[in-house]
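A.B. asks: Predicted model and sequence follow; I will ask about them next.
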Amino acid sequence: MKGLMISAPSSGTGKTTVMLGLLRALSEDGVAVQPFKSGPDYIDPAFHHIACGRPSFNLDDWAMGPALWQAISAQARGADLCVAEGSMGLFDSVATRGQQGFGSSAETAQAMGWPVVLVIDVGGQAQSAAATALGFKTYNPDLPFAGVIFNRVASPRHERLARLGMERAGLPVLGVLPRRGDLTLPERHLGLIQAVEHPDLDAAIAGYANFLREHVDMAALRAAADGQPLPTDPPALPRPPAQRIAIARDAAFSFTYPHLLEGWQAGGAEILPFSPLADEAPHPDADIVWLPGGYPELHAGKLAAAATFRDGLRRHAETRPVHGECGGYMALGEALIDKSGARHRMAGLLGLVTSYEKRKFHLGYRRAVLRSNMPGFAPGTALRGHEFHYSSILEQPDPPMAEVRDADGNLVPETGSHRGHVSGTFFHLITQEEDA
């Protein structure tokens, strides 16, 4: 399956804008394009889906073993072309090897055979950009390299000078994007705002597509695509933890990895969405309730007032499992303190008290060995996931859910906790660890 990896020397260079415009432009040209995201990101795939109409999936060689990798790459069946968006800089990764690798976008591109399109912000430089691009091309000579797209070009003279540098380095220039202030997507503390919150996302993406058509050689870009064959008999995606799964889905709870939902549905599960922000209770016939991560700290007052949601959750927890991840875990606790210091009552199914006022950055891969049951997994199971939040734990009186370590094997204090049928973790589940 031929594809391309859209990457950059660092974050903030404009690769997401390029990615979304490219997905939409290709789709409008009749190309069935399959999007992917390299690394542990649950916000960008929703933007990809809206841009091209196909669900986007994460590929992550630190967290994922060969079986899950094959199952996810097989989602490209029926597509004409794959386009993947990298995370951070092209070679950025962790220091300790995971299930297959270190988690860099370069590893994803090399494993899939997708040539790299390097998006370079040339603001404040000209010929010097070629030295950066040449360094990225030669850092790993085995990595396929398609060429570069200049971003934030100030003038025709600026373009001419930057092109001279690339000609000297022998690197193809696939596009030149003039500087435009309206091409920046709004962000908040965990990155981009969610796709469902963008005031007019479809029109914005259509604008990106038109912009790319004007300034990128689309034919050369497509001609540069390459790749490895898809697996002929791929394994199945992760199985569902129950038959009927009530899942919170609104602006406060939306962070779930797409391969999990796809696997649950492919495994015959019935997904029953409900909105805590709309004060909806989980479906009374659900076997489990799953509260994904999201932004409960931005909606704490509304969640505290959602009596129907809270009462329905408590009734379910009397006899059946409830699990929360990150923001969902916070919502299951006793209280959440917002950025102004106001204390808001949460569901009270766990003793957890968290504070967004006392902010601390928690970021990184997690390996967790369960100490108790978690929906779909028995004690002793090793899980791989990722943690990304700013909230701090003030109280956690319940028994720990798991022994949790970072990518380098260091213990972390965010162990999760459980009480009765209720459990929660600060890490977002990616997969069960595969046998070596």
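C.D. replies: That came through fine.

A.B. asks: When you work out contacts or count neighbours from here on, use the C-alpha atoms and nothing else.
C.D. replies: OK.

A.B. asks: Run through the helices of the stretch 101-250 of the chain in chain order.
C.D. replies: With helices called from DSSP state H, counting those that start in this stretch, the stretch 101-250 of the chain shows them at 105-112, 128-139, 156-169, 201-215, 218-223.

A.B. asks: any idea which of those is most buried?
C.D. replies: Highest mean neighbour count among the helices of the stretch 101-250 of the chain (mean count of other Cα atoms under 10 Å): helix 105-112, with a mean of 23.

A.B. asks: what sits up against that one?
C.D. replies: With Cα atoms under 8 Å, 6 or more residues apart in numbering as the test, helix 105-112 has contacts from 4-5, 7, 38-39, 59-61, 86-87, 89-92, 101, 115-116, 142-144, 227-228.

A.B. asks: Alongside the first one, take a look at this:
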Amino acid sequence: MPASLVISAPASGVGKTTLTLALARAWRNRGLNVQCFKSGPDYIDPAFHAAATGRASVNVDSWAMDRSTIAHLVSRGGNSDVVLAEGSMGLFDGVAARGVSGTGATADIAEMLGWPVVLVIDPSGQAQTAAAIAAGLRDYRAAVRLAGVVLNRVASPRHEDLVRRALNEAGIKVFGALPRHAEISLPKRHLGLVQAEEQAEIGKLIDEAARFVAEHVDLDAVLHAAGQWSPQAAANGLNVTPPGQRIALARDAAFSFVYPHMLEAWRAAGAEIVPFSPLADEAPDASADVCWLPGGYPELHAGKIAANARFRSGLRAFAETRPVHGECGGYMVLGAGLTDADGISHEMAGLLGLETSFAKRRMHLGYRLAELAAPMPGHQPGARLRGHEFHYSTILAQPDTPLAVVHDATGTVIAETGSRRGHATGTFFHLIAEDR
């Protein structure tokens, strides 16, 4: 049975991803098979997990997915030696209203699967108080078991000693303490970490993180504290309908936000995925029956997208007879225009009237529940779709017929309804699952 652990923290930005990658690579270097997962809606971390382990990582989400779907997804870890689930935000951070099987908190996954938690604690600017925080997290929900902590960014041996003593007095195991080490800092941009595929030196960075963590953390003690997990058979697989039989999928640095479980579900249902690169001025495959433009970073490549006439004309020709759908950044590219952060306006595909601007930045973040008012590829009117929205653009115009009635996690109706015109549809949210 695989050893199982959840890597979490009191908050974002304290080193969960770095520790997860380091542990995964360090154990892989010892000859162990490591399977990673990501709790919550995140596109970027699973690609780093795959780089560290050599195995595809997928998201599990208690707000959007039912227990059967989560069980199906995590069952891929059954043939591994170690399972690591990286959390999002703080351990208990989720939304106010419960979703399908929880609030989206990492603690939901830890409790549901019975996986013990390793906390990453950054004691910068404090000492014994770090033990009070760890003890509070340990005791907050009885069914969530704390295996121990790893200290990150300790200032000095004296600082480490103060924190260790307090944690020991609280009965909390300390697996190790990491001094500050700039060489393993992962580069960031406005939506999070710079993607793994954009970093030529990512393998070396992960190797250095693994070496550093192995030097300062007792890897054997961490494994000894892990749970022994036996995967349970799931009654049903993924509740995902492919948008077509042969799917032309935009896939490059501007269109990279695709949940791995979605692509796997499409293929499992018999669909064929044909990637193409708008940045390379490629048009969707003419033999496809649907075109899908995922989100990503089109705002960083808006000038090139606008200049790539073959892509835009090919997309327009495709949409004359077959459905085209865009999610978030893909939706923006289907629109009339996109204004970049420098205030320069770029003409997009014009299949929809949407106009967006990154010069007027406003963060849109949160879970979304949409009830379709019209069909979109793979889903009929009335379908209830669960997803997640995360972008910094401002809507300048959204003149087309709304695609859906969209609520946030509290049930409040929001303005980002998505659009439809002819064969083109688009949403600001990224689809995670359909309600059964």
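C.D. replies: Nice, thanks for sending it over. Not measured: the values here are computed from a predicted model.

A.B. asks: could the helices of the stretch 101-250 of the first structure go into a markdown table alongside distance to A248 of the first structure?
C.D. replies: Shown next, in a markdown table, are these (distance: least, Cα to Cα, whole Å):
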| stretch | distance to A248 of the first structure |
| --- | --- |
| helix 105-112 | 31 |
| helix 128-139 | 42 |
| helix 156-169 | 48 |
| helix 201-215 | 22 |
| helix 218-223 | 39 |
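
A.B. asks: Can you give me the buried ones in stretch 318-335 of the first structure?
C.D. replies: By 16 or more other Cα atoms under 10 Å, the buried positions in stretch 318-335 of the first structure come out as 320-335.

A.B. asks: Generate the ChimeraX command that creates a selection of the buried members of the contacts of helix 105-112 of the first structure.
C.D. replies: To isolate the buried members of those in ChimeraX, using 16+ other Cα under 10 Å:
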select :4,5,7,38,39,59,60,61,86,87,89,90,91,92,101,115,116,143,144,227
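
A.B. asks: Among the buried residues of stretch 318-335 of the first structure, name the ones in strands.
C.D. replies: 322-325, 335 (DSSP state E).

A.B. asks: can you confirm A286 of the first structure is in a strand?
C.D. replies: No - counting by DSSP: H, G, I helix; E, B strand; the rest coil, A286 of the first structure falls outside a strand, being coil.

A.B. asks: Count the neighbours of the residue mapped onto M401 of the first structure from the second structure for me.
C.D. replies: Matched to the second structure by TM-score structural alignment, M401 of the first structure sits across from L403. Look at L403 of the second structure: counted by other Cα atoms under 10 Å, it has 23 neighbours.

A.B. asks: just checking, L403 of the second structure touches T425?
C.D. replies: Yes - the pair L403 of the second structure / T425 is scored as a contact, 7.2 Å apart, by Cα atoms under 8 Å.

A.B. asks: overlap in contacts of the two?
C.D. replies: Taking Cα under 8 Å, 6+ apart as the criterion, L403 of the second structure and T425 both touch 418-419.

A.B. asks: How about the contacts made by E416 of the second structure?
C.D. replies: 406, 427-428.

A.B. asks: for G98 of the first structure, same thing?
C.D. replies: Under the criterion of Cα under 8 Å, 6+ apart, the neighbours of G98 of the first structure are 61-63, 407.

A.B. asks: Quickly check the buried residues of stretch 318-335 of the first structure for the two that are furthest apart.
C.D. replies: By the measure Cα to Cα, R320 and A335 form the most distant pair in those, at 22.4 Å.

A.B. asks: ok, back up a step: can you tell me which of the contacts of G98 of the first structure comes closest to G376 of the first structure?
C.D. replies: Nearest to G376 of the first structure among the contacts of G98 of the first structure, with distances taken as Cα to Cα, is A63, at 18.1 Å.

A.B. asks: nearest residue to N168 of the second structure other than its sequence neighbours?
C.D. replies: In space, and not counting its chain neighbours, N168 of the second structure is closest to V174: 7.6 Å by Cα to Cα, 6 or more residues apart in numbering.

A.B. asks: no wait, G176 of the second structure
C.D. replies: V217 (4.1 Å).

A.B. asks: and the nearest residue to E187 of the first structure once chain neighbours are set aside, how many neighbours?
C.D. replies: Distances taken as Cα to Cα, 6+ apart place I193 nearest to E187 of the first structure, at 5.1 Å, with adjacent residues excluded. The criterion is other Cα under 10 Å. On that basis, I193 of the first structure has 16 neighbouring residues.

A.B. asks: I'd say I193 of the first structure and L201 touch.
C.D. replies: No - counting by Cα under 8 Å, I193 of the first structure does not reach L201; the two are 10.9 Å apart.

A.B. asks: Name the residues contacting each of the two.
C.D. replies: Here I193 of the first structure and L201 share no contacting residue, scored by Cα under 8 Å, 6+ apart.

A.B. asks: Compare the contacts of G98 of the first structure and tell me which has the most neighbours.
C.D. replies: Neighbour counts for the contacts of G98 of the first structure, by other Cα under 10 Å, peak at A63, which reaches 31 neighbours.

A.B. asks: From I430 of the first structure, how far off is that one?
C.D. replies: 7 Å (Cα to Cα, to the nearest Å).

A.B. asks: okay, and the common contacts of these two?
C.D. replies: Counting by Cα under 8 Å, 6+ apart, the common neighbours of A63 of the first structure and I430 are 384-385.

A.B. asks: before we move on, the earlier item: of all the helices of the stretch 101-250 of the first structure, which lies closest to V369 of the first structure?
C.D. replies: helix 105-112 (26.2 Å).

A.B. asks: and the closest one, how far from the second structure on average?
C.D. replies: With mean Cα distance after the TM-score superposition for the first structure, helix 105-112 of the first structure departs from the second structure by a mean of 0.7 Å once superposed.

A.B. asks: distance between that helix and the chain's centre?
C.D. replies: 17 Å (Cα atoms, centre = their mean, to the nearest Å).

A.B. asks: Same check on stretch 114-130 of the second structure?
C.D. replies: 23 Å.

A.B. asks: now do stretch 160-168 of the first structure
C.D. replies: 35 Å.

A.B. asks: how big's the offset between that stretch and the second structure?
C.D. replies: On superposition with the second structure, the mean distance recorded for stretch 160-168 of the first structure (mean Cα distance after the TM-score superposition for the first structure) is 1.0 Å.
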